[in-house]
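[1] Structure, please.
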Amino acid sequence: MFWRKKWRSAAIALVAAFSVLIVTGTPASAATAPGEWDYWKTERVNGNQNLYATGTIAEARNGGHLFRVWRANDDTSYLWASYGDTGQAFRLDGAVSWASPTIVPWGRSGFALFHTGTDGRIYWATYDDYLNWSGWHAIAGQTTQLSTPVSVAQVGAGSRELYMAYRSGSDFGMWGSFFNGNSWQNAQNLGGRTYSYPTVTWNPGTHRLYAAHTGTDNHVYLQWQEYGGTWHGWFSVGGDVNGAPTIAASSTGNMQVGGRDWDSFVWYREFNSYGYPLRDWTQDPTFLRAAWPIYLSVAGAVIYSIMTTSSDHRGFYKESYDGKY
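    So this is what the prediction gives:
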């Protein structure tokens, strides 16, 4: 549950005072995000089969195509993927992980995939614009917790530049690294502490990277940097989140942050391109329970939310925000 709290204003760039959070776990329909569906649709593969997963299902869209990755819903720790809305599921050879994988657009129509190896190293691979597979490669000198995912953002539509954020492999700290199109750069310390992991997105409106994490007090924190600059420090946006939050920026520049409460219900809050909140936290109106942190995926102005349910580990998706005020 999200409790009523008041927060001091954070004088960070153009970020201003944050408003009072909602009191109850019962949302008002008028408070839902613009364009939010009041229902979830089942994720499907192999034509018309339900998609089941252990962990968070990640998906990305690029060049008019959809690619999904997930961890097998069994004890094998294998990673699987599918191409297209209901495409054939196939195993990602050479990838075994105790953490959920992630995927982001790569170039104009390709994709970059990431997973945490059972040795704690971070591995990545790419499908280029012609869907040629690179194979898995470890990112030198960067490790994370064995069961902790990483988060990656494409830095600009059509770009081959990326930013990756992850939890330290040895403590509760957080780190990030740029890929400049050719190689991974030295890691940056993001500051702060988390029991889960940070997530990151690129904002096309302000050309800023935004990172989000759940602090050790269970509140959600954001911070930003302009491309190639320094991080400006974490500021609280409230909430009471179980596990990692997720963040995504619409093509309009407006952003959405999502997370689970302690009863596994999903909540959202929207922000403009400068990190100013557009409304309070609102609970998803359908009351489905998420077994793991949700994933936000962008298609132009629209942001989609993906969850794996607590009841049977089935994947669902919905439009959670259309990018408008």
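[2] C-alpha from now on. contacts and neighbour counts both.
    Will do.
[3] what are the ranges of the strands in the stretch 151-300 of the chain?
    Residue ranges of the strands in the stretch 151-300 of the chain, as given by DSSP state E, counting those that start in this stretch, are 151-154, 162-167, 174-179, 188-189, 199-203, 208-214, 220-226, 235-236, 246-249, 255-260, 266-271, 282-283, 295-299.
[4] List the contacts of stretch 117-127.
    The contact list for stretch 117-127 (Cα atoms under 8 Å, 6 or more residues apart in numbering) reads 95-98, 106, 110-116, 132-139, 142-146, 150, 169.
[5] and the residue nearest to N132 when sequence neighbours are not counted, what helix or strand is that in?
    Counting by Cα to Cα, 6 or more residues apart in numbering, T126 is the residue found nearest to N132 once chain neighbours are left out, at 7.8 Å. For T126, the host element (DSSP states H and E) is strand 121-127.
[6] For the helix or strand following that strand, which residues meet the burial criterion?
    Tracing the chain past strand 121-127, the next element assigned as helix or strand by DSSP H and E is strand 137-143. Buried residues in strand 137-143, counting neighbours by 16 or more other Cα atoms under 10 Å, are found at 138, 142-143.
[7] before we move on, the earlier item: now do the strand holding T126 against strand 137-143, angle only.
    Orientation of strand 121-127 against strand 137-143 (axes from the mean of the first three to the mean of the last three Cα atoms, to 10 degrees) gives an angle of 150 degrees.
[8] got the angle between strand 121-127 and strand 162-167?
    Angle, strand 121-127 to strand 162-167, by the same axes, to 10 degrees: 150 degrees.
[9] still on that earlier bit, would TSV of the strands of the stretch 151-300 of the chain with distance to L66 and mean neighbour count be doable?
    Listed next are these as TSV, based on distance: least, Cα to Cα, whole Å; neighbours: other Cα atoms under 10 Å:
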stretch	distance to L66	mean neighbour count
strand 151-154	15	25
strand 162-167	19	24
strand 174-179	23	21
strand 188-189	31	14
strand 199-203	18	27
strand 208-214	23	26
strand 220-226	28	20
strand 235-236	33	20
strand 246-249	17	29
strand 255-260	20	27
strand 266-271	24	24
strand 282-283	27	26
strand 295-299	10	23
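[10] one more to line up against the first:
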Amino acid sequence: MKGQIKNTLVILLAILFALTLSGAIAGADPVSTADDVAPQNFSPVWSKWEDLGGELTDGVAVSSWAPGRLDCFSVGTDRTLQHKSFDGSWHDWEDLGGELYSAPAAVSSDSRRIDVFALGKDKSMQHKSFNDTWYDWESLGGEFTDGVATSSWAPYRLDCFAVGGDYNALKHKWYDGSWHEWICRGGELYSAPAAVSWESQRIDIFAIGENKTMQHKWYHLQLNQSN
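    Now for the predicted structure:
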């Protein structure tokens, strides 16, 4: 008797399994095997261009101090710094003043922190910072011939760059609690520089050289050397 019951249970389980495979049981999905699983194809998607408005004359810069947060900058027709932010939706353009004669550069060194740099009318480096509120413009001195760049490899660490002086050399100024003097980093550059920090204590700088090729210079504090 026990043997008959056991055999009956085995048969019932086999029938249930077969019905599940065929999808015959209401609400049951057919069991997928390796051969019939369709590959999931994910392709990168570029959005269409969108018009953010404004009346702008010179260059752009952008920074982000949090996921989903964007702050973009440009120079208006009256040479003031124009600012537009995104935090789920775009806000209206904001006039941040100044009298600027180069494209701006911007970086966020910490949450709710932005630092913006540009050349002023007298070709000196101008700086404006945000830390929950916008602070007044300050001059960082120097006399430059071309553009600005900035990067940050740690909270409240700032490195800013511009081209000027003899042979269009790269000039460098940094902040780590206080501003240091301008230092010449050499080179013979014929464009505004671009700078980025992709890990702590590392900076990479790019600019176009005399022969119109891309020039590259890097710095790493732990290696105690630059190239």
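[11] Please state their TM-score.
    Once superposed, the chains reach a TM-score of 0.74 (TM-score structural alignment, normalised by the length of the second structure), with 183 aligned residues with a Cα RMSD of 2.0 Å.
[12] hang on, the earlier thing: and the buried ones among the contacts of stretch 117-127 of the first structure, selectable in PyMOL?
    The buried residues among those can be selected in PyMOL (16+ other Cα under 10 Å) with this line:
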select buried, resi 95+96+97+98+106+110+111+112+113+114+115+116+136+138+142+143+144+145+146+150+169
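[13] show me what contacts the residue most central in space within the second structure?
    Centroid-nearest residue in the second structure: S63, 5.8 Å away (criterion: Cα atoms, centre = their mean). If you count contacts by Cα under 8 Å, 6+ apart, S63 of the second structure has them with 70-72, 106-108, 114.
[14] of these, which stay in contact in the first structure?
    By both residues aligned by TM-score structural alignment, their matches' Cα atoms under 8 Å, those still in contact after alignment to the first structure are 70-72, 106-108.
[15] Switch the residues you listed over to a markdown table; also include distance to S139 of the second structure.
    Converted to a markdown table, these look like this (distance: Cα to Cα, whole Å):
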| residue | distance to S139 of the second structure |
| --- | --- |
| L70 | 25 |
| D71 | 22 |
| C72 | 21 |
| A106 | 16 |
| V107 | 17 |
| S108 | 19 |
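[16] tell me the SS of F111 of the first structure?
    Here F111 of the first structure is recorded as strand under DSSP: H, G, I helix; E, B strand; the rest coil.
[17] Next one: it from M255 of the first structure, what distance?
    To M255 of the first structure, F111 of the first structure is 22 Å away according to Cα to Cα, to the nearest Å.
[18] can you check H213 of the first structure too?
    From H213 of the first structure over to M255 of the first structure (counting by Cα to Cα), the distance is 15 Å.
[19] what's the neighbour count on the residue nearest to S82 of the first structure when sequence neighbours are not counted?
    Once flanking residues are discounted, S82 of the first structure sits nearest to A89: 4.6 Å by Cα to Cα, 6+ apart. Number of residues near A89 of the first structure (other Cα atoms under 10 Å) recorded here: 19.
[20] and if you look at the one 10 residues further on?
    Number of residues near A99 of the first structure (other Cα under 10 Å) recorded here: 23.
[21] Show me what it aligns to in the second structure.
    Aligning on TM-score structural alignment places A99 of the first structure opposite D58 in the second structure.
[22] which one is the counterpart of A244 of the first structure in the second structure nearest to, not counting chain neighbours?
    Counting by TM-score structural alignment, A244 of the first structure lines up with A192 in the second structure. Distances taken as Cα to Cα, 6+ apart place G147 nearest to A192 of the second structure, at 4.2 Å, with adjacent residues excluded.
[23] tally of neighbours for that neighbour?
    If you count neighbours by other Cα under 10 Å, G147 of the second structure ends up with 24.
[24] now swap in G94 of the first structure and tell me
    Applying other Cα under 10 Å, we find 10 residues neighbouring G94 of the first structure.
[25] Would you pull up how far the helix or strand hosting it lies from the middle of the chain?
    Assigned by DSSP H and E, G94 of the first structure belongs to strand 89-96. Taking Cα atoms, centre = their mean, to the nearest Å, one finds strand 89-96 of the first structure lying 21 Å from the centre of the chain it belongs to.
[26] before we move on, what about stretch 99-107 of the second structure?
    That offset, for stretch 99-107 of the second structure, works out to 17 Å (Cα atoms, centre = their mean).
[27] start to end distance for it?
    The straight-line separation of the ends of stretch 99-107 of the second structure (Cα to Cα) is 20 Å.
[28] Also stretch 200-218 of the first structure?
    So stretch 200-218 of the first structure: terminal residues 18 Å apart, Cα to Cα.
[29] what does stretch 101-117 of the first structure give?
    10 Å.
[30] sorry, back to before: the residue nearest to N132 of the first structure -> the second structure?
    In the second structure, T126 of the first structure lands on S85 (TM-score structural alignment).
[31] Distance of that match relative to A61 of the second structure?
    S85 of the second structure is 12 Å from A61 of the second structure, by Cα to Cα.
[32] do the same with W93 of the second structure
    As judged by Cα to Cα, W93 of the second structure and A61 of the second structure stand 14 Å apart.
[33] for Y190 of the second structure, same thing?
    Y190 of the second structure is 20 Å from A61 of the second structure, by Cα to Cα.
[34] now swap in A149 of the second structure and tell me
    In terms of Cα to Cα, A149 of the second structure sits 10 Å off from A61 of the second structure.
[35] on that earlier part again, wait, doesn't the residue nearest to A192 of the second structure sit right on N168?
    No - the pair G147 of the second structure / N168 is not scored as a contact, 11.3 Å apart, by Cα atoms under 8 Å.
[36] ok, back up a step: the residue nearest to S82 of the first structure matches what in the second structure?
    Taking TM-score structural alignment, A89 of the first structure has W49 as its aligned residue in the second structure.
[37] aligned partner of W70 of the first structure in the second structure?
    By TM-score structural alignment, W70 of the first structure lines up with nothing at all.
[38] Show me what counts as buried in the helix or strand containing W70 of the first structure.
    Using DSSP H and E, W70 of the first structure sits in strand 65-71. Across strand 65-71 of the first structure, burial judged by 16+ other Cα under 10 Å covers 66-71.
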